[in-house]
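> give me a model of this one.
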Amino acid sequence: MIKLVVTDMDGTLLDENGHLPDGFTDILDRLRAKNIKIVAASGRPYYTLQTNFGPVGRYLSFICENGALVVDNNEIIYKSVLAKDMVQNVISEAKKVKANALVICSPNCAYIENYSEEYLTEIKKYYTTLEIVDDLSKIDDDIIKISICNLEGTNNITDSELTNDLNIVSTAAIWTDISNKGVNKGVALKSLMNTDNISKEETMVFGDYYNDIEMLAEAEYSFVMENAPEDMKQYGKYIAASNVEHGVLRAILEYAL
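Model prediction:
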């Protein structure tokens, strides 16, 4: 019997326009009626996820910032803060590539410099609470993730020491996320499963991109979306219909409800 449903957002639960699929609220009500917990697991920050889900968000738990922040029962239960010297090193290294736009993420907001309108449009898709600063290196806050947007899709971080000391993962064709070593959606999910005494056999996970690999491994019912890159499909036991076809809801109806 499934007790836990975990879904990535972009390219997975959300449709091609970045919206929740029609029928989501009804499915959520039916899951709650069966005491099945639902978790949104995303590279997005908590404040953006709250906006995405609106009033029904209070019924969900969240793995945010690719596992750097976990919210359960509307309370932050875990955050992984980057060392200040490491933040400075990443900023310095990333700025060597002119096409890189950096987003410095704290639990409550994201910091950016004054980028072009093209970059701002892309960044605002995912970060709804932004503070524009003159110099990112002077931020005094708990930093849990650094995101790099590169509209040219070029390599973002090449420094070997940084790649050894940090978790650096591609989250989309033009996005790279950087967090502490060992931080990922899978580790965050496992902590929630242990807290609620839920087994792998009782867990259903949906994902579509490389930052979902670790959490897919934590579920017996692991679904990779049809629209995922072909080399991602080896990491799921099942293939769900694409996000455009509301594949997450269709699989939940078949396997959990």
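> make it CA atoms for all contacts and neighbour counts henceforth
Will do.
> identify the residues contacting residue 52.
Contact partners of residue 52, counting by C-alpha atoms under 8 Å, 6 or more residues apart in numbering, are 19, 20.
> strands of the stretch 51-200 of the chain, start to end?
61-64, 69-72, 75-79, 100-105, 110-112, 130-132, 145-150, 166-172, 175-180 (DSSP state E, counting those that start in this stretch).
> now the helices for this protein?
Secondary structure of the chain by DSSP state H: the helices cover 24-33, 46-53, 84-94, 117-123, 160-165, 185-196, 213-216, 247-255.
> dump those helices into a markdown table; add distance to residue 229 as well.
Formatted as a markdown table, these follow (distance: least, C-alpha to C-alpha, whole Å):
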| stretch | distance to residue 229 |
| --- | --- |
| helix 24-33 | 25 |
| helix 46-53 | 24 |
| helix 84-94 | 26 |
| helix 117-123 | 21 |
| helix 160-165 | 24 |
| helix 185-196 | 19 |
| helix 213-216 | 12 |
| helix 247-255 | 16 |
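> alongside the first, I'd like the structure of this one:
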Amino acid sequence: MNYKLIALDVDGTLLNDNHELSEQTISTIREVSRSGAEIVLCTGRGPQNSIPFMEQIGLTGYVISHNGAATVDVESKEVVHQFAMDSKAILAYMDFFRDKRVHFDVNTAFHMYVDSVEGMAVEVRSMYENFLMLPAALPPLTEFSEPIVKVTAFDHADVLDKVYEELVLWKPEFNILRSGEYFLDLMHPDASKGNALKQLADRRGVRQEEVLAIGNYFNDITMLTFAGLGIAMDNSPLEVKAAANEVTASNNEDGVHAALLKYCLS
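Here you go, the predicted structure:
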């Protein structure tokens, strides 16, 4: 099959556990791109800390960021589509996180805000540094001039498990998603990697069966099941592997390289 649109998750998929992109994977992605396929990063990161990987590889096109909440043109930095949240409805969730002493950030397409930059715990600041981000102080929501697209909570996995169990009992107006072992996202109910990838495929005139997607976590399931070929990393939870058509090597073993070599270059 000649795949025309290839969606790659970033953390746990494209990058190894040291947040590095291997030269072998870069070389293979470039070769796939030269063969005519369009590469899009489909990530929970924002565009400001995902576009640099596209530039490192030497690619233009699009990034699907914030787990599908905002799609951005790599060169122009234009937001071509975003799912805006109801800012008034966010307030109750922010108060809930504060009451539980769970750290959270509030995101527009290009900006990230937290309650207190100076008061962040060491492990929280380290997390942002690993993801190449430093948030700004959160202003009143009434002062936002851009749509809010995502609210992310960060804490230990067992804490977020309990938070998730409580929040789903609210019959929430948002999509509540475990986007990583230490992350929980709130987004517009229609926002997902799968929906954003479908919209981009339609925009680019690509049929569903011509889409290949590679990912490793629960937030990747919608894009793996949308794609004509969905490939899970070997470091994925069992539920993610079950949702995929195939499984490749882990992110520490250049699984993206192996999958692209097998399905796009063989």
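> out of the strands of the stretch 51-200 of structure 1, the one nearest residue 192 of structure 1 is which?
strand 69-72 (8.1 Å; C-alpha to C-alpha).
> which residues touch the closest one?
By C-alpha under 8 Å, 6+ apart, strand 69-72 of structure 1 touches 46, 60-64, 76-80, 107, 144, 188.
> residue 182 of structure 1 corresponds to which position in structure 2?
With TM-score structural alignment defining the correspondence, residue 182 of structure 1 maps onto residue 190 in structure 2.
> ok, its match - contacts?
Neighbours of residue 190 of structure 2 in contact, by C-alpha under 8 Å, 6+ apart: 83, 175.
> what does residue 18 of structure 1 give?
Per C-alpha under 8 Å, 6+ apart, neighbours of residue 18 of structure 1: residue 10.
> change it to 10 Å
By C-alpha atoms under 10 Å, 6 or more residues apart in numbering, residue 18 of structure 1 lies in contact with 9, 10, 11, 12, 52, 125, 126, 243.
> now it: how far from residue 132 of structure 1?
To residue 132 of structure 1, residue 18 of structure 1 is 24 Å away according to C-alpha to C-alpha, to the nearest Å.
> next: residue 75 of structure 1.
27 Å.
> out of these two, which sits in the busier spot?
Per other C-alpha atoms under 10 Å, whichever of residue 75 of structure 1 and residue 132 has more neighbours is residue 132, with 13 against 10.
> what does the more buried one align to in structure 2?
Match for residue 132 of structure 1 (TM-score structural alignment): residue 137.
> its match and residue 113 touch, don't they?
Yes - using C-alpha atoms under 10 Å, residue 137 of structure 2 is in contact with residue 113, at 5.4 Å.
> buried subset of the contacts of strand 69-72 of structure 1, written for PyMOL?
Those of these that count as buried under 16 or more other C-alpha atoms under 10 Å are selected in PyMOL with:
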select buried, resi 46+60+61+62+63+64+79+80+107+144+188
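> take the contacts of strand 69-72 of structure 1 and lay them out in a markdown table including distance to residue 92 of structure 1.
Compiled in a markdown table, the contacts of strand 69-72 of structure 1 are given as follows (distance: C-alpha to C-alpha, whole Å):
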| residue | distance to residue 92 of structure 1 |
| --- | --- |
| 46 | 27 |
| 60 | 37 |
| 61 | 35 |
| 62 | 31 |
| 63 | 28 |
| 64 | 25 |
| 76 | 30 |
| 77 | 31 |
| 78 | 28 |
| 79 | 24 |
| 80 | 21 |
| 107 | 22 |
| 144 | 17 |
| 188 | 29 |
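> out of the contacts of strand 69-72 of structure 1, which comes closest to residue 197 of structure 1?
Among those, and counting by C-alpha to C-alpha, the member closest to residue 197 of structure 1 is residue 188, at 14.2 Å.
> does the closest one touch residue 61 like I think?
No - taking contacts as C-alpha under 10 Å, residue 188 of structure 1 lies outside contact range of residue 61: 11.4 Å.
> overlap in contacts of those two?
With C-alpha under 10 Å, 6+ apart, residue 188 of structure 1 and residue 61 have common neighbours 41, 70.
> which ones are touching the residue nearest to residue 24 of structure 2 when sequence neighbours are not counted?
Residue nearest to residue 24 of structure 2 in three dimensions, not counting chain neighbours: residue 257, with 7.0 Å by C-alpha to C-alpha, 6 or more residues apart in numbering. By C-alpha under 10 Å, 6+ apart, the residues touching residue 257 of structure 2 are 14, 22, 23, 24, 25, 26, 27, 28, 29, 248, 249, 251.
> which residues are in contact with residue 38 of structure 2?
3-7, 29, 32, 59-62, 204, 211.
> wait, residue 147 of structure 1 touches residue 176, no?
Yes - at 5.7 Å, residue 147 of structure 1 counts as touching residue 176 under the criterion of C-alpha under 10 Å.
> shared neighbours of these two, anything?
Common neighbours of residue 147 of structure 1 and residue 176 (C-alpha under 10 Å, 6+ apart) are 43, 102, 168, 169, 170.
> top of the residues you listed by neighbour count?
Going by other C-alpha under 10 Å, residue 43 tops these with 27 neighbours.
> hmm, it is touching residue 7, no?
No - under the criterion of C-alpha under 10 Å, residue 43 of structure 1 is not in contact with residue 7, lying 11.6 Å apart.
> ok, now which ones touch residue 235 of structure 2?
Applying C-alpha under 10 Å, 6+ apart, the residues near residue 235 of structure 2 are 12-13, 215-217, 241, 247-253, 255.
> with these in mind, which one is nearest to residue 159 of structure 2?
residue 217 (18.3 Å).
> and that closest one, what pairs with it in structure 1?
Aligned partner of residue 217 of structure 2 by TM-score structural alignment: residue 209.
> look up the closest residue to residue 17 of structure 2, ignoring the ones flanking it.
residue 252 (6.6 Å).
> pull the contacting residues for the aligned partner of that neighbour in structure 1.
Using TM-score structural alignment to pair residues, one finds that residue 252 of structure 2 aligns to residue 244 in structure 1. Taking C-alpha under 10 Å, 6+ apart, we find residue 244 of structure 1 in contact with 11, 12, 13, 14, 15, 16, 17, 21, 226, 227.
> neighbours around the second one, how many?
So that's residue 12 of structure 1. 28.
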